[in-house]
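Engineer: coordinates only, sequence not included:
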């Protein structure tokens, strides 16, 4: 393993100069910096993570809390996680994975131990129990200043209380809670995504639209993206003068068969479906074929799903794509900015785009 001393000897400088180039704690001339960086590249030097953390009072680690739930579409979660990891590495950070099921306990553990400089949280609920820990804290994560008098959670304002995150523990949410005060959030504008789907179908003449939603547990948890999509669907339906029926679905063929039968029994005049459940997409298309309902001649289908799901379906789906990579990348960039003292709390909503493909068409003429 190449040492810092060997880099210094190769570059013809002192070991302290190499250290300053790596840490940025002192101004180094451009020529010297280039010489040191060239030696680092040629020798393949990698700073010792432990020593670097001790020197900078930073761990150079970002914690990512990712959901491991059977009712969530895992490929999207993994795509976000990969984007977070690759972007973090580009900024010199490693990623520590945490399971969302640990909830507030994981937030306390990471903040109190100094395992990570900042956190990215996924699977955000409207009234997420992790949020009070992120809105200002008492116990510093890395030996920072004592708690401010106004940084209290609930009625307990004891300084050093371990139920609060330290002032220098930065966090970014991939998702949007009901109250975003004091938080940085990155997400697709799911409310606008839902509205786009209804607007598109209403313009094609559809007046009875059914929504095949996520698994019931997703709504029971009041998960932000699902609730906001439903809000957008319903608001646009009222504005467009169409009837909307929403039914959650576990996904898979058997569950989709039951859900479709229920929808058509309640609303036999349904001519369009909006699907926000990746595991229900192909079963729905198969069941419609079995019933002799052609897509899009007899019934239209629009999905809110990853691009890959839409283009690889048996009928190429008109869809609003979920920009998983962009969400992961933006979350890291905003977190790094906060860690560097350059970022403020803000909400970043990515504008949805609806791509028209083969699954949507004019509503069939009524008999």
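Structural biologist: Nice, I can see it. This is a predicted model, so every value here is computed, not measured.

Engineer: alpha carbons only for contacts and neighbour counts from here, please
Structural biologist: Will do.

Engineer: Surely residue 331 is in contact with residue 173?
Structural biologist: Yes: when contacts are counted by C-alpha atoms under 8 Å, residue 331 is listed as touching residue 173 (7.3 Å).

Engineer: the more surrounded of those two?
Structural biologist: Neighbours were counted for residue 331 and for residue 173 using other C-alpha atoms under 10 Å; residue 331 has more, 29 against 26.

Engineer: quick check, the more buried one in a helix?
Structural biologist: Yes: membership of residue 331 in a helix is supported by DSSP: H, G, I helix; E, B strand; the rest coil.

Engineer: From residue 119, how far out is residue 321?
Structural biologist: Using C-alpha to C-alpha, to the nearest Å, one gets 26 Å for the distance from residue 321 to residue 119.

Engineer: the more surrounded of those two?
Structural biologist: More neighbours surround residue 119 than the other of residue 321 and residue 119, with 27 against 20 (other C-alpha under 10 Å).

Engineer: dump the residue contacts of that one.
Structural biologist: Counting by C-alpha atoms under 8 Å, 6 or more residues apart in numbering, residue 119 touches 62, 63, 64, 65, 169, 170, 171, 172, 335.

Engineer: Equivalent analysis for residue 230, please.
Structural biologist: The contact partners of residue 230, by C-alpha under 8 Å, 6+ apart, come to 191, 194.

Engineer: Would you mind identifying the next helix or strand past the helix or strand where it lies?
Structural biologist: Using DSSP states H and E, residue 230 sits in helix 224-240. Sequence order places strand 243-247 as the next helix or strand after helix 224-240, per DSSP H and E.

Engineer: Alongside the first one, take a look at this:
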């Protein structure tokens, strides 16, 4: 049986250093932490797993897995983290936040060590490797997001396909026939995040349904490049009369690029936002479909807690529960009709 001393020898550190890395009780350099973690993964060390299993006790902790680039921050992630933490407390659980980009090894460690009773996975990909690992380990898990397999694990999500389609239908009803859909970033689409691909699918599906021309464009996290893309889109030979924005985090930059192109919203260009955070003042003056953060957070936490209880009751399992939330066009501004444009 692998011991903490074995891990220390493999990593070339003292056993106390391994203990500090595991507990987080002291600041350890990134290089040392990575060496210790590599040794843990290679040796398959799982601290306290057998003892906790013998006791049959719970930790009353939920692991919240959020893959994140070092130094990166998204307001939507922070909002979900807070709301899920609040929802967990209402069920008597604390939250252990995991932001390791290498999600699978980290989740294996948490599941096998007994540091948490269950997990909530964020940033869900269509073919997410974490899902198979959680099922393999029989670790109670719920997804904040929808993968390609609805029956793999419990999940909740906004119906992004319906949300994108609703935005196109609203603009078509106002008279628009040339619509641009600014999707999420290239990185999110290449990573096959569920919300990114389903938003694009909804926009494309709505085009033949409404008789409109919908051109899909990928966004970028580079705001200077994004400004150039928006400018080229709006000043080209066939500019749209309406723009749907799913990359709402960049909305202030997009609106600035529209103004720089000499266009007014909504007089010259109708803009609709899909996936705004509640209380985000940046999109208040636009027709918008908000992201139901509080409802999604409450639902995914409930699903995780129910999965923990179901596991404790025995091997008999019902199909994975899920909650697909219908999009709602928020009260307030509505899509303006297209206006004839003068020559440029």
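Structural biologist: Cool, the structure landed. The model shown is predicted, which means the values in this text are computed figures rather than measured ones.

Engineer: before we move on, back to that, shared neighbours, residue 331 and residue 173 of structure 1?
Structural biologist: Residues within reach of residue 331 of structure 1 and of residue 173 at once, by C-alpha under 8 Å, 6+ apart, are 120, 185, 186.

Engineer: Where does the first one sit: helix, strand or coil?
Structural biologist: Here residue 120 of structure 1 is strand, with the state taken from three-state DSSP.

Engineer: Am I right that it is in contact with residue 329?
Structural biologist: No: Residue 120 of structure 1 lies out of contact with residue 329 (C-alpha under 8 Å); the separation is 11.1 Å.

Engineer: out of those two, which sits in the more crowded spot?
Structural biologist: Neighbours were counted for residue 120 of structure 1 and for residue 329 using other C-alpha under 10 Å; residue 120 has more, 24 against 21.

Engineer: Spit out the contact partners of that one.
Structural biologist: Neighbour list for residue 120 of structure 1: 62, 63, 64, 65, 171, 172, 173, 174, 331, 332, 335 [criterion: C-alpha under 8 Å, 6+ apart].

Engineer: Would you check the span in structure 2 matched by the helix holding residue 230 of structure 1?
Structural biologist: Aligned by TM-score structural alignment, helix 224-240 of structure 1 falls on residues 194-210 of structure 2.

Engineer: Pull the residues that contact stretch 72-89 of structure 2.
Structural biologist: The contact list for stretch 72-89 of structure 2 (C-alpha under 8 Å, 6+ apart) reads 62, 64, 66, 94, 95, 249, 277, 293, 294, 297, 298, 301.

Engineer: Most neighbours out of the residues you listed, which is it?
Structural biologist: Top of these by neighbour count (other C-alpha under 10 Å): residue 301, with 32 neighbours.

Engineer: before we move on, back to that, quick one: buried residues of the helix holding residue 230 of structure 1?
Structural biologist: Within helix 224-240 of structure 1, the residues that count as buried by 16 or more other C-alpha atoms under 10 Å are 224-237, 240.

Engineer: out of these, who's nearest residue 271 of structure 1?
Structural biologist: When those are compared for distance to residue 271 of structure 1 (C-alpha to C-alpha), residue 237 wins out at 14.3 Å.

Engineer: Quick check, the closest one in contact with residue 243.
Structural biologist: Yes: counting by C-alpha under 8 Å, residue 237 of structure 1 touches residue 243, with 6.5 Å between them.

Engineer: Now for the two: what residues contact both?
Structural biologist: Common neighbours of residue 237 of structure 1 and residue 243 (criterion: C-alpha under 8 Å, 6+ apart): none identified.

Engineer: For the stretch 151-300 of structure 2, just list every one of the helices.
Structural biologist: Remark: helices assigned in the stretch 151-300 of structure 2 by DSSP state H, counting those that start in this stretch are 160-173, 186-190, 194-210, 223-235, 251-260, 293-313.

Engineer: mind checking which helix or strand residue 51 of structure 1 is in?
Structural biologist: Per DSSP H and E, residue 51 of structure 1 falls inside helix 49-56.

Engineer: scratch that, residue 80 of structure 2 is what I was asking about
Structural biologist: Counting by DSSP H and E, the element that carries residue 80 of structure 2 is helix 75-90.

Engineer: Which positions within that helix qualify as buried?
Structural biologist: 76, 79, 80, 81, 83, 84, 85, 86, 87, 88.

Engineer: Show me the two of those that sit farthest apart.
Structural biologist: 76 and 88 (18.0 Å).

Engineer: so the strand or helix carrying residue 112 of structure 2 corresponds to what in structure 1?
Structural biologist: Following DSSP H and E, one finds residue 112 of structure 2 within helix 103-113. Aligned by TM-score structural alignment, helix 103-113 of structure 2 corresponds to residues 103-113 of structure 1.

Engineer: Assess the claim that residue 63 of structure 1 and residue 118 are in contact.
Structural biologist: Yes: contact criterion C-alpha under 8 Å: residue 63 of structure 1 and residue 118 qualify, at 6.3 Å.

Engineer: quick one on the thing from earlier: quickly name whichever of the buried residues of helix 75-90 of structure 2 is closest to residue 241 of structure 2.
Structural biologist: Using C-alpha to C-alpha, residue 76 is the member of the buried residues of helix 75-90 of structure 2 that sits closest to residue 241 of structure 2, with 28.7 Å.

Engineer: Now do the same for that closest one: its match in structure 1.
Structural biologist: Residue 76 of structure 2 maps onto residue 76 in structure 1 when the alignment is built from TM-score structural alignment.

Engineer: Check which residues of the helix holding residue 51 of structure 1 are buried.
Structural biologist: For helix 49-56 of structure 1, a neighbour-count test (16+ other C-alpha under 10 Å) marks residue 52 as buried.

Engineer: Identify all contacting residues around that helix.
Structural biologist: Identification of contacts with helix 49-56 of structure 1 by C-alpha under 8 Å, 6+ apart yields 23, 58, 59, 60.

Engineer: Need the counterpart of the last one in structure 2.
Structural biologist: This means residue 60 of structure 1. Under the alignment by TM-score structural alignment, residue 60 of structure 1 pairs with residue 60 in structure 2.

Engineer: Now do its match against residue 117 of structure 2, distance only.
Structural biologist: Distance of residue 60 of structure 2 to residue 117 of structure 2, given as C-alpha to C-alpha: 6 Å.

Engineer: Neighbour count for these two, which is higher?
Structural biologist: residue 117 (23 against 17).

Engineer: tell me the contacts of the more buried one?
Structural biologist: Here residue 117 of structure 2 is in contact with 58, 59, 60, 61, 62, 63, 111, 139, 140, 308 (C-alpha under 8 Å, 6+ apart).

Engineer: what's the nearest residue to the third one if we skip its chain neighbours?
Structural biologist: This means residue 60 of structure 2. Using C-alpha to C-alpha, 6 or more residues apart in numbering and skipping residues adjacent in sequence, the residue nearest residue 60 of structure 2 is residue 93, 4.7 Å away.
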